[in-house]
Structure formats: C-alpha cells, structure tokens
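> build me a model:
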Amino acid sequence: MRVKVLFFGQLKEIIGKTGEDVNLQDGISIGGLFDRYASQYPRLMEHSSSLLFSKNREFASRNDALHEGDEIAFLPPVSGGVGGSATSDTGMNSQASGEIAFLTRDRISASSLSERLQCSRDGAVVEFEGIVRGESGGRATLFLEYEAYEPMALNKIREIIHELKQNFMIDGVGIAHRLGRLEIGETSVAIVVTSAHRVPAFEACRHAIDRLKTIVPIWKREHFSDGSVWVEGEKNSSGSSG
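This next block holds a predicted model:
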C-alpha cells in the first residue's frame, strides 16, 4: 500500500524533507512506520517520547493501522497558534455566522476581527493579541518563523470555536494566526470573543488561547544572532503517541 508521510518543525530537518509518498506492507501501524524511519534516521529517537502523530488530519496513536491513501504526519509538540485573514494567501480560511477562523502571512489585529463579529446584542468584546517579544531566555530575538500543518490546524481552530460556543454563553468567536516570518512587535495570534456579558467572554477567550497552544499543529522557530531553535510546547494529552 502507498501512504503520504509529512514532517514538521525540527523533524523535517532531521529527515531532510517535508514529506514523501512511501510503499509499505499491509498491516503496518503508525508505530511501525516510525520505527522504519528511526532506523534510517537515528536522531528521531531523541524525540520519541514527545512525538505526536496524526492520521488523515486527526491525532492518532502509534497502534493505529495504516491503509491505502492515508496521510500521516510526524508532529513535534505544538508551540503556539494558527490563524489568518479572509484574504489569506494560504487559502486556509473558514467563516460561518459569528465565527472566523483563518491562517495568513499578512498582518492581523484583534480590532479587525471585532469589527466583523460585533452585533447589537453584544455587551462585551474581549480581545487578545500575542505579540512577538524581543527577548527569549535572556537572548535577544531577531525574528520568529511560524510553520503549521495548515489543513489540520484550521480544522482544530474550528473545533476550538465549537467548544467555546457549546461551553460558554457567547455570541461570536474569531481566531487568526500568522504564519511565516514575523518581526519584533508584530501580532502572531489574535482572538476575539463577543457576548452579552463580560464574564463568559473573558473565560472563553482564556480557554481559546490555552486550547490553541495545546491542540493546534503550529510550530515556532526563534532566530538569534548566533543561530536558531525550534520551540516545542508541552506534549498534547488530546493526541496520543501510544
């Protein structure tokens, strides 16, 4: 059988490519596929305990069996958000009534989301922006790069929005995140929640950024004068590595 395998973050640097189509024997699992790559690229074993996997753009276990045409991704723990604008140059955007979700390499702002979401029944609008800092771990940061598994990332942003609407008394939600190179002071992620009352709006906005940093497959690379490093977040308990 033939499957597509994708690599992100520092994993693509270890493998030396972003992805490939491979022929496999029937009955092999995701764990078996990983072992095959680890035998060719021993440095993968350094990430074995933290590595996540997805199958057809959903988190998966090492024990999951593979089938013809599957799309498998090897994922480092995510390090932060996803998003964009309705004119996203990635083509990754989604909008329903009271919902905005997208990825972009253009500048973003919470205020632009608020203008599109706010309606007459709203008595509260909570905005959050994540900003690129000029320092990390005592080192001066030159700029950041964000990379995403874009189709899966957009799906997970939609999932977060649906969670918010089910669990909080809110009206509208907008989530946008930059991709590509970001300079110091630029907005990397923007989240807006509108509601009749302030308490659910604040709570939903906090939940949104916490979930985004946990389940949305996006990775950050920090650049310094003496090199660069991929930043990994905590391992996602929603996904399983087996």
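> make it CA atoms for all contacts and neighbour counts henceforth
Fine.
> hmm, residue 189 is touching residue 176, no?
Yes. Assessed by CA atoms under 8 Å, residue 189 is found in contact with residue 176 at 5.7 Å.
> residue 37 should be in a strand, yeah?
No. Residue 37 is assigned helix when assessed by DSSP: H, G, I helix; E, B strand; the rest coil, not a strand.
> tally of neighbours for it?
15 (other CA atoms under 10 Å).
> what about it, distance to residue 2?
Separation of residue 37 from residue 2 (CA to CA, to the nearest Å) stands at 15 Å.
> again, but for residue 161
From residue 161 to residue 2 the distance is 34 Å (CA to CA).
> more crowded one of these two?
Neighbours were tallied for residue 161 and for residue 2 using other CA under 10 Å; the higher tally belongs to residue 161 (21 against 16).
> let's see this one next, to set against the first:
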Amino acid sequence: MKQRLVTGIIAGALFVGLAVIGGAFYTGLLVLLAIIGFAEYARMNGFKLSHPASVLGFAGVLYFTLPWEAWGISLPGPLTIIWMLAFLLLSITVVTKNETSIDGAALMLLGALYVGYGFAAMITVRAVDDHGLFWSFLSFGCIWASDVGAYFVGRAIGKRKLWPSISPNKTIEGALGGVLLALLVAVVFALFKPEVITVAKALVIGVLAAVAGQFGDLIQSAYKRVRNIKDTGTLLPGHGGVLDRCDSWLIVFPLLLLLELIPV
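You can find the predicted model right below:
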C-alpha cells in the first residue's frame, strides 16, 4: 500500500504539472503513454513488438497522436489511414500463410484505434483555445471523482454486485456513489467558470464521464480476465501498466469530443 501511495503521488504530480504546462511537454507525455500502452496491448495479445503487425499498430498510434499539422505535415484523413492499416494487416495474414491470423490483424487494428485515438482526444482537449486546461481538468476531475466515489462508497455500503463475472469487487452502490461525486465535481467547475460552461452542461459531462469511465474500467477488466492476467504492465509499481491506469480516460475523452460536449 505504501509503494502504491508513493507511486501514485509522484506520477499524479508529474502528470498534473505537465498538463498545466501544456504544449509539447504534455503532448510528449501522452504520446509516450500511448506508445507504452500499445506495447502492453500487443504483448497481451501475444505479439512481439518487432512483429510487422505490431509495427503497423504503432504506426497507427503515432498517426493519431503526433502533432502533424503543427509540424506543417499534411496526411490523409483518418478513414483513409484506418483502411490502409486494415489492408496492410490483412496482407500480413497472406504473406505469413495465416501464421498471423485474421483475428490477430483485427486485434492490432482495434488496438491502434483504441489507444491512439484515446490519447489523441486528450491532446485535442488540452489544445482547445483559451480554456484547454479547464476542459482537461473538468474531464479528469469527473473521472477521478467517479473512481474515488465508487471506491469509498462501495467499501462503506456496497452490497449488490455490479458485474461479478467481470469485476467481482465492484458494487451498484459504489457505482452510484461515483456518479454522484462526479456530478458534484462538475457543478463546482461550472460555478468556478460560469462564463465557460453552464451547470446543466456540466452535469451532462459529469454523468457521461462517470458512467463511460466506469464502463471503460470494466472493458479493461473483461479483457484482462479473457487473457488471464492481473495487470496490463508493470510501469507503475502497485498500479500496473498504462492501460490499467488510463482505461477510463481512453473512453471518456473520445466520447466528449464525438458528442461535441467540448468545443474544439
């Protein structure tokens, strides 16, 4: 527990500090996390990092996360890149005579999209004109509040299991506690910056961040159960890997952008 606490404080302080600084420092951190996260994903699925399918997956992650426009580089749109990745990954199944199966090709394409666009969405939110830091902290604040609320309410009064076959320790009471605390945090942000966001919109973001964030956690739990592993990696002692820590983020940030709840 002591190791977990110390690691959490140091990693959290570093992350928040770079988020405040923003720019290349924050982008660089998220790109690094995306690379490590995809490496964890590839290993979870039995791929060596040097495998051609893994290399293509890394290329997809970098396509989504690197600031190409800021560098003056024009690349094809996402649909074109996704199709090209799919074509190349499927071609590997032919070249290797099905040593790499179509299932493996699909997994690498899914991983590149899941990890790459997830972290890219965080970079996009931070880059929002004038209020990028506000929108980032609002989103993270609601996600973290949901985690804290679910943990403590679940421990205090949790009785009914939420999804025992996937995550046996989570309870319905804990999940509701997480939603309520996320709503409270969202309202505090709205009251702090009423010129940026209304209370009503903040409540919508709070609910979405809590529910989608908890679902993102369950998605990772389900996947680890299928692969029969406890953690996706060992980057953070006591906390597991990047995908263990960022599972909620990878779902919430894309949803907030796709639903246009954050202006970009």
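> any idea what the TM-score comes out to?
The TM-score (TM-score structural alignment, normalised by the length of the first structure) is 0.30; 138 aligned residues with a CA RMSD of 6.5 Å.
> and the longest strand for the second structure?
Among the segments of the second structure that qualify as a strand by DSSP state E, the longest is strand 167-171.
> buried residues, that one. List them.
167, 169-171 (16 or more other CA atoms under 10 Å).
> off-centre distance for it?
20 Å (CA atoms, centre = their mean, to the nearest Å).
> who's in contact with the helix or strand residue 64 of the second structure falls within?
Here residue 64 of the second structure sits within helix 52-65, counting by DSSP states H and E. With CA atoms under 8 Å, 6 or more residues apart in numbering as the test, helix 52-65 of the second structure has contacts from 30-31, 34-35, 38, 42, 47-49, 81-82, 85, 88-89, 92, 105, 108-109, 111-113, 115-117, 119-120, 123.
> now list the buried members of those.
30-31, 34-35, 38, 42, 47, 49, 81-82, 85, 89, 92, 105, 108-109, 111-113, 115-117, 119-120, 123.
> ranges for the helices of the second structure?
Along the second structure, counting by DSSP state H, helices occupy 2-21, 23-44, 52-65, 78-95, 102-126, 132-157, 172-192, 199-227, 242-246, 249-258.
> in a markdown table: the ones you listed, plus distance to residue 163 of the second structure.
What follows is the helices of the second structure, written out as a markdown table (distance: least, CA to CA, whole Å):
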| stretch | distance to residue 163 of the second structure |
| --- | --- |
| helix 2-21 | 25 |
| helix 23-44 | 23 |
| helix 52-65 | 31 |
| helix 78-95 | 33 |
| helix 102-126 | 23 |
| helix 132-157 | 13 |
| helix 172-192 | 9 |
| helix 199-227 | 8 |
| helix 242-246 | 18 |
| helix 249-258 | 19 |
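> tell me which residues of stretch 18-30 of the second structure come out buried.
Buried-residue list, stretch 18-30 of the second structure, by 16+ other CA under 10 Å: 18-20, 22, 26-30.
> and which of those is nearest to residue 151 of the second structure?
residue 19 (25.2 Å; CA to CA).
> grab the nearest non-local neighbour of that closest one.
Leaving aside its sequence neighbours, residue 19 of the second structure sits nearest to residue 26 (CA to CA, 6 or more residues apart in numbering; 5.4 Å).
> same deal with residue 94 of the first structure?
Of all residues not flanking residue 94 of the first structure in the chain, residue 101 sits nearest, at 5.1 Å (CA to CA, 6+ apart).
> and what of residue 126 of the second structure?
residue 132 (4.2 Å).
> again with residue 127 of the first structure
residue 192 (4.6 Å).
> by contact count, what packs against the helix or strand hosting that neighbour?
Using DSSP H and E, residue 192 of the first structure falls within strand 187-195. Strand 187-195 of the first structure is packed against helix 110-117, strand 124-131, strand 172-178, helix 198-215, with contacts defined by 3 or more CA pairs under 8 Å, 6 or more residues apart in numbering; DSSP states H and E.
> go again with 6 Å.
Packing contacts for strand 187-195 of the first structure, counted by 3 or more CA pairs under 6 Å, 6 or more residues apart in numbering; DSSP states H and E, involve strand 124-131, strand 172-178.
> deepest-packed of the ones you listed, please.
Greatest average neighbour count among those goes to strand 172-178 (a mean of 29), per mean count of other CA atoms under 10 Å.
> tilt between that one and strand 187-195?
180 degrees (axes from the mean of the first three to the mean of the last three CA atoms, to 10 degrees).
> tilt between strand 172-178 of the first structure and helix 110-117?
140 degrees.
> next SSE downstream of strand 172-178 of the first structure?
Defined by DSSP H and E, the subsequent element after strand 172-178 of the first structure is strand 180-183.
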